[in-house]
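Asker: Structure, please.
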Amino acid sequence: MKKLLYFSLMSLGFMALGSCSLNNVSVDNHLEKYFTANHLKGSFALLDNVHETFKVYNLAQYKDSAYNPGNSFDILTSLVALETGAVTDENSLIQRKNDSSWTLSRAFKTDDTASFISLTDSIGQKTMQFWMDSLHYGNKRITASEAAFWQNDSLRITPDEQLGFTEKVYFAQFPFQKRVQRLVKELMTQESNTLYNLSYKATWQTDKDGKGSGWVLGWEEENKRVYFFTLHAEALDSQADKTALVHTLKAILTDEGFFQGKK
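Answerer: Predicted coordinates for the structure are as follows:
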């Protein structure tokens, strides 16, 4: 069942995040079936940047619920690491204890927490806090006692904020060097062919109680148009994982008519 609702910019948080100026939102609850088929529950949003239309499943959770970013925080860490010179490009080696074989690209694509702990140590907590404050990233909170502070619940961000963040990465609208933003944008490329380009960062983590959750953030480019999406989900059972997240995303995008070069 689909409903067309009308919201002000402020009601969806787009004013603070700098997303496009749109005032209509299509709430599509039939997308729930793709979550449950993959043993998940959560929210999804799709922004058509050209036509300024917005589709969302589970609106209340999308705009009001905040979660730890998990390894989706690697996007911000990579931006800061490149900007500050902790690494120089995607092929730079990250200096990990007893292992210097990890490049930024490899660590980013495999969600290697140990590599990103090393990067944040190299950057320094004050510098990370400066950039989180400057970019208004979530609630901007670092727990000094936690090496991977982005995986605990002190740092939290909403799916709405994640979508705004992703859009700014794509358009290089952050106060980083353009080269830095281009490199991180390229790190997110997953599929590229004559019909479409699909870019995303998919992450999954299990908390101390054994509960799994994750994010998929990114965009799809087709016929010179770009569509931004954010998906957050929690496991319904032990069968849910990162692969289930990506399957859910692709099932929804396929249902929306993507991947055929006809959008």
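Asker: Please count neighbours and contacts with C-alpha atoms only from this point.
Answerer: Will do.
Asker: burial count for the closest residue to residue 61 other than its chain neighbours?
Answerer: Distances taken as CA to CA, 6 or more residues apart in numbering place residue 43 nearest to residue 61, at 6.4 Å, with adjacent residues excluded. Residues within reach of residue 43, counting by other CA atoms under 10 Å, total 25.
Asker: same question, residue 121
Answerer: Neighbours around residue 121, by other CA under 10 Å: 13.
Asker: tell me the secondary structure for it?
Answerer: Under DSSP: H, G, I helix; E, B strand; the rest coil, the three-state class of residue 121 is helix.
Asker: how near is it to residue 97?
Answerer: Residue 121 sits at a distance of 12 Å from residue 97 (criterion: CA to CA, to the nearest Å).
Asker: Please apply the same query to residue 37.
Answerer: 41 Å.
Asker: again with residue 18
Answerer: For residue 18, the distance to residue 97 - CA to CA - is 39 Å.
Asker: If you count surrounding residues, which of these two has more?
Answerer: The residue with more neighbours, out of residue 18 and residue 97, is residue 18; 15 against 9, by other CA under 10 Å.
Asker: so what's that one up against?
Answerer: residue 164 (CA atoms under 8 Å, 6 or more residues apart in numbering).
Asker: One more, so I can put them side by side:
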Amino acid sequence: MRKIIILLSLVAFANGNIQAQITNRNTHEVLKPEFGIILDSLKVKGAVLIYDIKSETYYSNDFSWAKMGVIPASTFKIPNSIISLETGVIKNDSVIFKWNGEKRNFKKWEKDLTFKEAFRASCVPCYQEVARKIGVNRMKTYLKKLNYPGMVFDTLTIDNFWLQGKSKISQMQQIDFLERLYFSKLPISKRTENVMKDIMIIEKTKSYTLSGKTGWGMRNDINNGWLVGYLETNNSVYFFATNVEKEETNMDEFPIIRLNSTKEAFRKLKLIE
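Answerer: I've put the predicted structure just below:
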């Protein structure tokens, strides 16, 4: 029996079962209704999930929502960027994506963009080009290697599977992935890791650095917004994944809601002022 248990454990480890890793941690879940009040005040539904690495504690207003799989949208630009750098599809963060002059959804995409600019502007056409160059086989191989779960695609959907279709990732899984990236636990080069940590910086102050990536997709024909990343303070680091939905919105309002709700949750935990 002992041999069987050991064998099963090794198989689970080899397969990189993320959900098992999350479940088997000696972590705590603390319900924070005040996060829900923040979302209510912004007229959105969803969950803010924050992980305190020191106390191994998750904080959220809705753990059921936080464990639910949702299309990753542009948060997938994090693994997509990693894979592009590791495969050599992108040589460095100053590589330029040439704009072909065609009209795009946003004016900020209608120009030549460096890799760093494309990431921060969340340029979908740029990253569709990257995904096509990576290809189905390499994308699947690297996603398995990175232990990034839930992506479903083939040759027909290689350049949009993170925006529509059956691909899903939960807030819990997002945090697990980000934690492994931050603590150098991903099987990638230090160079790639350093590039990622640089391009992911959103805001830097004297007391904290906020890094991450936004995402905007649709779930059941409702706007679904992501903000995932980590908050570095003077004495620790906190990982977060916010996922919210709003039936009626405009392009200016929704990105602000994702960021404001997350930062307000940080304030409730007294992580920032």
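Asker: The aligned partner of residue 227 of the first structure in the second structure: how many residues sit nearby?
Answerer: Aligned by TM-score structural alignment, residue 227 of the first structure pairs with residue 238 of the second structure. By other CA under 10 Å, the residues close to residue 238 of the second structure number 20.
Asker: repeat for residue 76 of the second structure
Answerer: With other CA under 10 Å as criterion, residue 76 of the second structure counts 21.
Asker: how about the nearest residue to the residue opposite residue 111 of the first structure in the second structure once aligned, chain neighbours excluded?
Answerer: Under the alignment (TM-score structural alignment), residue 111 of the first structure pairs with residue 122 in the second structure. Nearest residue to residue 122 of the second structure, sequence neighbours excluded (CA to CA, 6+ apart): residue 74, at 6.7 Å.
Asker: just residue 162 of the first structure next, same as before
Answerer: Counting by CA to CA, 6+ apart, the residue nearest residue 162 of the first structure is residue 230, at 6.9 Å.
Asker: Show me what the helix or strand that neighbour falls within is packed up against.
Answerer: Assessed by DSSP states H and E, residue 230 of the first structure sits inside strand 225-235. With contacts taken as 3 or more CA pairs under 8 Å, 6 or more residues apart in numbering; DSSP states H and E, strand 225-235 of the first structure sits against strand 40-48, helix 159-171, strand 212-222.
Asker: Out of these, which gets nearest to residue 81 of the first structure?
Answerer: Among those, the nearest to residue 81 of the first structure by CA to CA is helix 159-171 (14.9 Å).
Asker: residues in the second structure matched by the closest one, start to end?
Answerer: Residue span in the second structure matched to helix 159-171 of the first structure, by TM-score structural alignment: 171-183.
Asker: same check, this time on stretch 22-39 of the first structure
Answerer: With TM-score structural alignment as the criterion, stretch 22-39 of the first structure aligns to 26-43.
Asker: and the end-to-end length of that stretch?
Answerer: Counting by CA to CA: the opening and closing residues of stretch 26-43 of the second structure are 34 Å apart.
Asker: residues in contact with that stretch?
Answerer: Contacts with stretch 26-43 of the second structure, where a contact means CA under 8 Å, 6+ apart, come from 45-48, 56-63, 246, 257, 261, 264-265, 268.
Asker: How about stretch 219-235 of the first structure?
Answerer: 35, 39-50, 159, 162-163, 166-167, 195-200, 211-218, 241, 245, 249, 258-259, 261-263.
Asker: Write the PyMOL selection for whichever of those residues are buried.
Answerer: The PyMOL command for the buried members of the contacts of stretch 219-235 of the first structure (criterion: 16 or more other CA atoms under 10 Å) is given here:
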select buried, resi 35+39+40+41+42+43+44+45+46+47+48+49+159+162+163+166+167+196+197+198+199+200+212+213+214+215+216+217+218+241+245+249+258+259+263
